[in-house]
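*Asks:* Mind looking at a prediction? Sequence and model below.
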Amino acid sequence: MVFILAWLVSGVFIFHRPTESAIARRLLGLRYPTPQERARLEPVWREVTARAGVEGRDYELWVEDSDDLNAVAAAGHIVGVTRFAMNHLPNGELAAVLAHELGHHVGGHAWSSLLGHWYALPGRTAWRLMRGFGRVAYKVSRIFSCFGIGFVLLVFGAFAFATVSTLYGLPLLVLAVPYALAAVSRRAELRADQHAAALGFAPMLAAVLDRMHQTDQHRAMVARAYNGGMPLQEPSALSKLLSSHPDHHTRLHRLQPYLQPPSRR
């Protein structure tokens, strides 16, 4: 109980500004922008915050040295954008990306995501251990046939019974936490898309999503070529449930009301 209480209290440090900076720098690989990069980002950022009616100086712009098209809302006051997005996106599309990340901050998603990730670490660790044990047990069951399968079912059944009877099923609940957090994250992404679209950036955001989708398709084609032309294995239903972002078609579908021209009366 003492360990659990200490773990819960430790989440307070996430609201500490120096801790925010350390997380952005060490875990997310972000850095402060150079004067030239700041001159590129700040005019676009001012337009976004002016449309949103928020004070832009309440947030910090950071840069990630990456050739991927991406951005991130870190902790409660940091908006990070990759060097590729900063240098290759036109102003409108860059503004749409920044407006999306601002939506995470305005909606409180950045705080909740970071806290959820921190508090879910035990669940993620337990899930990895369970998956590793499951793989070993599956190999053992194939060697020993029915006896091995019975052994695996007996072990998992004993674990489930022990957690329910002695710990009120809390360890089993911990295993479900990553799936719950992934579902919340997907909903937060759609809300952030809606925030950017409501500010007038829907067409630009749709263009960015198309760019990202084309990049993913190109990578899949390259991977398939390296695989001898054989189709890649489709992700399982469980792995899809662990995805932190909705699929491309879902995001575009949710943007459609903002992309349609206003009806004439």
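*Replies:* Arrived safely.

*Asks:* okay, CA-based contacts and neighbour counts for the rest of this
*Replies:* OK.

*Asks:* How about G92, nearest residue that isn't a chain neighbour?
*Replies:* M204 (6.0 Å; C-alpha to C-alpha, 6 or more residues apart in numbering).

*Asks:* neighbours around that neighbour, how many?
*Replies:* 21 (other C-alpha atoms under 10 Å).

*Asks:* Distance from the host helix or strand of it to the middle of the chain?
*Replies:* For M204, the element it lies in under DSSP states H and E is helix 202-226. Chain-centre distance of helix 202-226: 17 Å, with C-alpha atoms, centre = their mean, to the nearest Å.

*Asks:* A further structure is provided below for comparison with the first:
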Amino acid sequence: MPGSGLRTGRTPALPPQPTTPAPLHAHHISTDQRRVYLKAHQRHADATALGSLLIYLPHFLSSLVVVSLVSLLALGDLAFLGILGWLLTGLLIFHRPTESTLARRLLGLRHPTREEFSRLAPVWQEVTARAGVDAQNYALWIEENDTDLNAVAAAGHIVGVTTFALNRLPNGELAAVLAHELGHHVGGHAWASLLGYWYALPARLAYRVIRFLALVTLRVAAFFSVLGFLVIALFLGLFAFATLTTLYGLPLLILAAPYALAAVGRRAELRADQHAAALGFAPMLASVLHQMHGADQAAKQLSPLPIPDPTRPS
């Protein structure tokens, strides 16, 4: 019949409706592949790194004295081999297998899973592309921590982030965190601090041994007689004076080192922040720092207050 048309009993298909993409986070960045221009000099030692090494110099010289004495007692005429071997151990912080052991055993890091790497790698590529640095020169690691927003740069090639930072931050803020850690590597902060700490270990171990023996000796002397205690205390005082004069006051400089290192550490953090900001991540970095400050304040508020002891006079 004219005008009646066909009736098949089926509902006509609706045209496809356009889908509205989910709005991107304000700190989302594009990680599309682009041409990368690498800098000729991708690393250097800035003033902060050199300052850290300078502060550790008294530790190093004291450790050199300790290692020389131990090598002389153990090896005799071949003591120089022990000293040379100890000096060469500092190169291990740039040795990739040694770094992997350091990351796993001391820092508690692990390799990222395939899913974690698929999220982390494009962001890292974007950060290193902006910095003009070869991304393959560094190894990405994961810290299993779902509560803290944190990251780490260590040794010569380690860059690690917590699972919290990886899974909770938008990719722009994650890039800011990675750019901050890259700043520590580019400026030489990571290897300088680790190298100084490593070469300070013999002096620190010797100090702990001497301190332990001195405390034991004083307690034994005090147990037997006051006169014996005074004699031992006088002997230890003369030994300390002889050590200070022989080493030209280096132990006194070691006592002041923690305060100087704290100041240099704050300067290193500022330098790393400036590096991230220079790469275009200033707003993202500010947001991350604000979140970290808020988390610190919340932790302080949740910490239990000390309960006063009613039996103790106020």
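*Replies:* Cool, got the structure. Predicted, not measured: the structure shown is a model, and the values here were computed from it.

*Asks:* In contact with the residue nearest to G92 of the first structure: list those residues for me.
*Replies:* 92-93, 96 (C-alpha atoms under 8 Å, 6 or more residues apart in numbering).

*Asks:* for the longest helix seen in the first structure, packing partners?
*Replies:* The longest helix of the first structure (DSSP state H) is helix 121-166. Under the contact definition 3 or more C-alpha pairs under 8 Å, 6 or more residues apart in numbering; DSSP states H and E, helix 121-166 of the first structure sits against helix 170-196.

*Asks:* before we move on, the earlier item: and the residue nearest to G92 of the first structure, what's its match in the second structure?
*Replies:* Using TM-score structural alignment as the criterion, M204 of the first structure maps onto M284 of the second structure.

*Asks:* Emit the ChimeraX select command for whichever of the contacts of M204 of the first structure are buried.
*Replies:* This is the ChimeraX syntax for the buried subset of the contacts of M204 of the first structure, where burial follows 16 or more other C-alpha atoms under 10 Å:
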select :92,93,96
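
*Asks:* Mark which of the contacts of M204 of the first structure are part of helices, please.
*Replies:* 92-93, 96.

*Asks:* which among those gets closest to G76 of the first structure?
*Replies:* For these, the closest approach to G76 of the first structure (C-alpha to C-alpha) belongs to A96, at 19.3 Å.

*Asks:* From the ones in helices among the contacts of M204 of the first structure, pick the one nearest A162 of the first structure.
*Replies:* Looking across those and measuring by C-alpha to C-alpha, the closest to A162 of the first structure is A96, at 50.3 Å.

*Asks:* Counterpart of that closest one over in the second structure?
*Replies:* Aligned partner of A96 of the first structure by TM-score structural alignment: A176.

*Asks:* Contact partners for its match?
*Replies:* A176 of the second structure neighbours (C-alpha under 8 Å, 6+ apart): 276-277, 281-282, 284-285.

*Asks:* Let's see if you can find the most crowded of the residues you listed.
*Replies:* A276 leads the contacts of A176 of the second structure on contacts (other C-alpha under 10 Å) with 26 neighbours.

*Asks:* right, and V140 of the first structure touches F147 too?
*Replies:* No. V140 of the first structure lies out of contact with F147 (C-alpha atoms under 8 Å); the separation is 9.5 Å.

*Asks:* Which one's more surrounded, the two?
*Replies:* A count of neighbours by other C-alpha under 10 Å puts V140 above the other of V140 of the first structure and F147, at 16 against 12.

*Asks:* outside of whichever strand or helix holds H253 of the first structure, which residues touch it?
*Replies:* Taking DSSP H and E as the definition, H253 of the first structure sits inside helix 248-259. Contact with helix 248-259 of the first structure is made by 190, 193-194, 197-198, 202-203, 206, 209, 213, as judged by C-alpha under 8 Å, 6+ apart.

*Asks:* Recalculate using a threshold of 10 Å.
*Replies:* Residues from elsewhere that reach helix 248-259 of the first structure, judged by C-alpha atoms under 10 Å, 6 or more residues apart in numbering: 186, 189-191, 193-194, 196-207, 209-210, 212-213, 245.

*Asks:* what span of the second structure lines up against that helix?
*Replies:* Using TM-score structural alignment, helix 248-259 of the first structure pairs with nothing in the second structure.

*Asks:* buried ones in that helix?
*Replies:* 251-252, 255, 258-259.

*Asks:* okay if I get those as a markdown table plus distance to D65 of the first structure?
*Replies:* Conversion of the buried residues of helix 248-259 of the first structure to a markdown table gives the following (distance: C-alpha to C-alpha, whole Å):
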| residue | distance to D65 of the first structure |
| --- | --- |
| R251 | 26 |
| L252 | 28 |
| L255 | 29 |
| Y258 | 32 |
| L259 | 32 |
